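Sequence first, predicted model second:
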Amino acid sequence: MLDLIIDARPASLGNGFTVKRILPYRLRRMLGPFIFMDHGGPVSFSPEQAPSMDVLPHPHIGLSTVSYLFDGQVTHRDSLGVQQIIRPGEVNWMTAGRGIAHSERFEDPATLAGGSLEMIQTWVALPEADEESAPTFENYQPDQLPVFTDTGVWLRLIAGDAFGLKNGVKTHSPLFYAHVVLQPGARFGLPVGFPERGAYVAKGSVEVNGHTYSAGQLLVFTRGIDPILVAKETCTLMLLGGEPLGERYIWWNFVSSRLDRIEQAKADWQAGRIALPPNDNAEFVPLPQDKSRPAGTPPPQPLS
């Protein structure tokens, strides 16, 4: 029934902010088109800490970034000139296509006054036909995201199609992504019709087939199996998956079906050919030194 259990690993963003890294994982690089998943927080910080927590302008290609908050707020700025505050229950969906740069800054007075911040960020790889598309950004408000309720069950559809629900979030391939809260004893399944499906336990614990799984675990389910998840306590789940896209390379913030395109993106960022956000261009994240392999060794294998 369970194909794999992925335990989140701590990952530093390099600014004192440590997140739980779920995808990619060495035994499971992608889940449907989802190629990256981080769970940040819950964390509280002071006004003095805030500048060091900011994610400075940095580039992306070949993917959509999807930001979803449980608590707090984040200010997004990008090279299209967009400035957008994202709050809990909203979705920021940025499609990088051929290239975009953006920043994420923690400027919320409530958070700076000691409130908490908690968010999930995923990356969705693009089909080959859309990898070089023009970059776009959309913010979707909670009233644009359908909610389903039943005894002990609350669900918000973030994107895609699931459980007979749809919304206007623009996606590029068949997928589902949902935020679910279960009360103790509630039973719930996964959407049918998708070859790759998983459930990330963000809070609490669930039982599947007599085994209990806790916060920080991504449950990846065998194709053709329709599991029942039973809440052992009040729990929060992120359900995700969809149709696989095929092989992808990932390096830093770049995703592509072609290794040479990753190399081009490195050169473009280093040479300043990917524009910075016009309202946040005083600083940026430099291209990291690639220490992944010694000179002369074969290139990395694609993700599939």
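Perfect, I can see it now.

going forward, measure contacts between C-alpha atoms and count neighbours the same way
Fine.

which residue is nearest the centroid of this protein?
Centroid-nearest residue in the chain: residue 122, 0.8 Å away (criterion: CA atoms, centre = their mean).

what sits up against the host helix or strand of that residue?
In the assignment (DSSP states H and E), residue 122 maps to strand 116-125. Residues external to strand 116-125 that are found in contact with it (CA atoms under 8 Å, 6 or more residues apart in numbering): 33-45, 62-73, 111, 245, 255-256.

what do you get if the cut-off is 6 Å, keeping everything else the same?
The contact list for strand 116-125 (CA atoms under 6 Å, 6 or more residues apart in numbering) reads 33-44, 63-72.

Can you select the buried ones from those in PyMOL?
Selection command for PyMOL covering only the buried members of the contacts of strand 116-125, criterion 16 or more other CA atoms under 10 Å:
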select buried, resi 33+34+35+36+37+38+39+40+41+43+44+63+64+65+66+67+68+69+70+71+72
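
Presented hereafter is structure B, for comparison with structure A:
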Amino acid sequence: MKTRTIDTIAYGQPMDMGGFPIRQALPSTKADMLDPFLLLHHANIKVPQHVDVKNAGVGPHPHRGFSPVTFIFKGGVHHRDSRGNSHIVYEGGTQWMNAGMGVIHSERPPANIHELGSTQELIQLWINTPAANKMDAPAYIPVTKEDTPVVRSADGLTSIQVVAGELNGVKGPITPQTSINMFTIHIKKGGTYFIPFASSHNAFIYALEGNIHINEQSALAAFYMASFNKDGEGVQITATEDSVLLMGTGEPLNEPVVSHGPFVMNNQTQLLEAFRDYQMGKMGVLIEE
């Protein structure tokens, strides 16, 4: 199979999101979005010992029209939402939420975060929802590390969690609304692996730590995201250091995107309706307990 060439490499710029330090690799100065992927935030924080975990993390806020997906690399996340869900997922797990017509949720550290080392490292990825499904009922899907299948290389240097989609015949536990693959990759120094995917998909790799070479040429260091041209059927990764990566590929929706804050719709009228419905309480109420 022909390997894809790199389109852009973007740095995850440090930002403050209401007192929550993150790195934003998408959107960047090089790309507003990578259809259907809208936003990528990487957080790696120490939860202060003196702060009640009920007041740490991200408090209640609404979403409509896309899927905010949280990949947990260290610690854990306690998700609560206005549909009555309350669930903790720990390291190696994923929280996949289809916001649909609207939901209010919070993402706090679990009560035992300090027993786990006080560190929370996660990526939140926003995945656009097709216009036909934006007003579907919301859905929340928690997946543990134990429930996530792993593809391993013969030499044992590469292990790839298949969260959604498929890799080499192994299917992930999440069935997205459109054709999407999501992989979390741990690859030790000297490891190499070819990852195939559909020629029609957009694709990216974000490095949380380490350093890799893509197609034995371009280097990708920690906190950088590579996106690819549509000129092949996969990418080859080779680790020059022990590395941790998030990789996503997806069929473009090719639909108009109008967004503001927590809502992603197809036109301005729908966006105004989202704000109105939230203010009228139509997305429910979240009382954290």
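Arrived safely. This structure is a prediction, so every number in the text was calculated from the model and none was measured.

buried residues in whichever helix or strand comes after the strand holding residue 122 of the first structure?
Where DSSP H and E defines the elements, the next helix or strand beyond strand 116-125 of the first structure is strand 136-140. By neighbour count on 16+ other CA under 10 Å, the buried set for strand 136-140 of the first structure is 136-137, 139-140.

Please work out which residues of the second structure line up with the strand holding residue 122 of the first structure.
Aligned using TM-score structural alignment, strand 116-125 of the first structure spans residues 119-128 in the second structure.

What is the end-to-end distance of stretch 90-100 of the first structure?
End-to-end distance for stretch 90-100 of the first structure, by CA to CA, to the nearest Å: 21 Å.

re earlier: now the strand holding residue 122 of the first structure on the second structure. Mean distance?
Here the mean offset of strand 116-125 of the first structure against the second structure after fitting is 0.9 Å, by mean CA distance after the TM-score superposition for the first structure.

follow-up on the earlier one: please tell me how far the residue nearest to the centre of the first structure sits from residue 159 of the first structure.
Distance from residue 122 of the first structure to residue 159 of the first structure, counting by CA to CA: 12 Å.

which non-adjacent residue is nearest residue 214 of the first structure?
Of all residues not flanking residue 214 of the first structure in the chain, residue 205 sits nearest, at 4.3 Å (CA to CA, 6 or more residues apart in numbering).

and the buried residues of strand 136-140 of the first structure as CSV, adding distance to residue 83 of the first structure?
Below are the buried residues of strand 136-140 of the first structure laid out as CSV (distance: CA to CA, whole Å):
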residue, distance to residue 83 of the first structure
136, 13
137, 10
139, 10
140, 14
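
what's the mean distance for the longest helix along the first structure versus the second structure?
Longest helix of the first structure, by residue count under DSSP state H: helix 259-270. In this overlay with the second structure, the average offset of helix 259-270 of the first structure from its partner residues is 1.6 Å by mean CA distance after the TM-score superposition for the first structure.

Where does that helix end up in the second structure?
The aligned range for helix 259-270 of the first structure is 268-279, by TM-score structural alignment.

got it, and stretch 170-182 of the first structure?
Against the second structure, stretch 170-182 of the first structure falls on residues 175-187 (TM-score structural alignment).

Just the buried residues of the matching stretch, please?
For stretch 175-187 of the second structure, a neighbour-count test (16+ other CA under 10 Å) marks 176, 178-187 as buried.

Closest one to residue 19 of the second structure out of those, please.
residue 184 (27.1 Å; CA to CA).

mind listing the helices for the first structure?
So, for the first structure - with DSSP H - the helices run 50-53, 109-112, 259-270.

just so I know, which of those lies nearest residue 29 of the first structure?
Closest to residue 29 of the first structure of the helices of the first structure is helix 259-270 (CA to CA; 16.2 Å).

Just list what the closest one packs against, helices and strands only.
Contacts defined by 3 or more CA pairs under 6 Å, 6 or more residues apart in numbering; DSSP states H and E place helix 259-270 of the first structure against no helix or strand at all.

buried set for that helix?
Here helix 259-270 of the first structure shows 259, 261-262, 265-266, 268-269 as buried, counting by 16+ other CA under 10 Å.

Out of these, the closest to residue 153 of the first structure would be?
Using CA to CA, residue 262 comes nearest to residue 153 of the first structure of the buried residues of helix 259-270 of the first structure, at 42.4 Å.

on that earlier part again, now the match of helix 259-270 of the first structure, how far from the centre of its chain.
Chain-centre distance of stretch 268-279 of the second structure: 25 Å, with CA atoms, centre = their mean, to the nearest Å.

what does stretch 71-81 of the first structure give?
Relative to the chain's own centre, stretch 71-81 of the first structure is displaced by 15 Å; criterion: CA atoms, centre = their mean.
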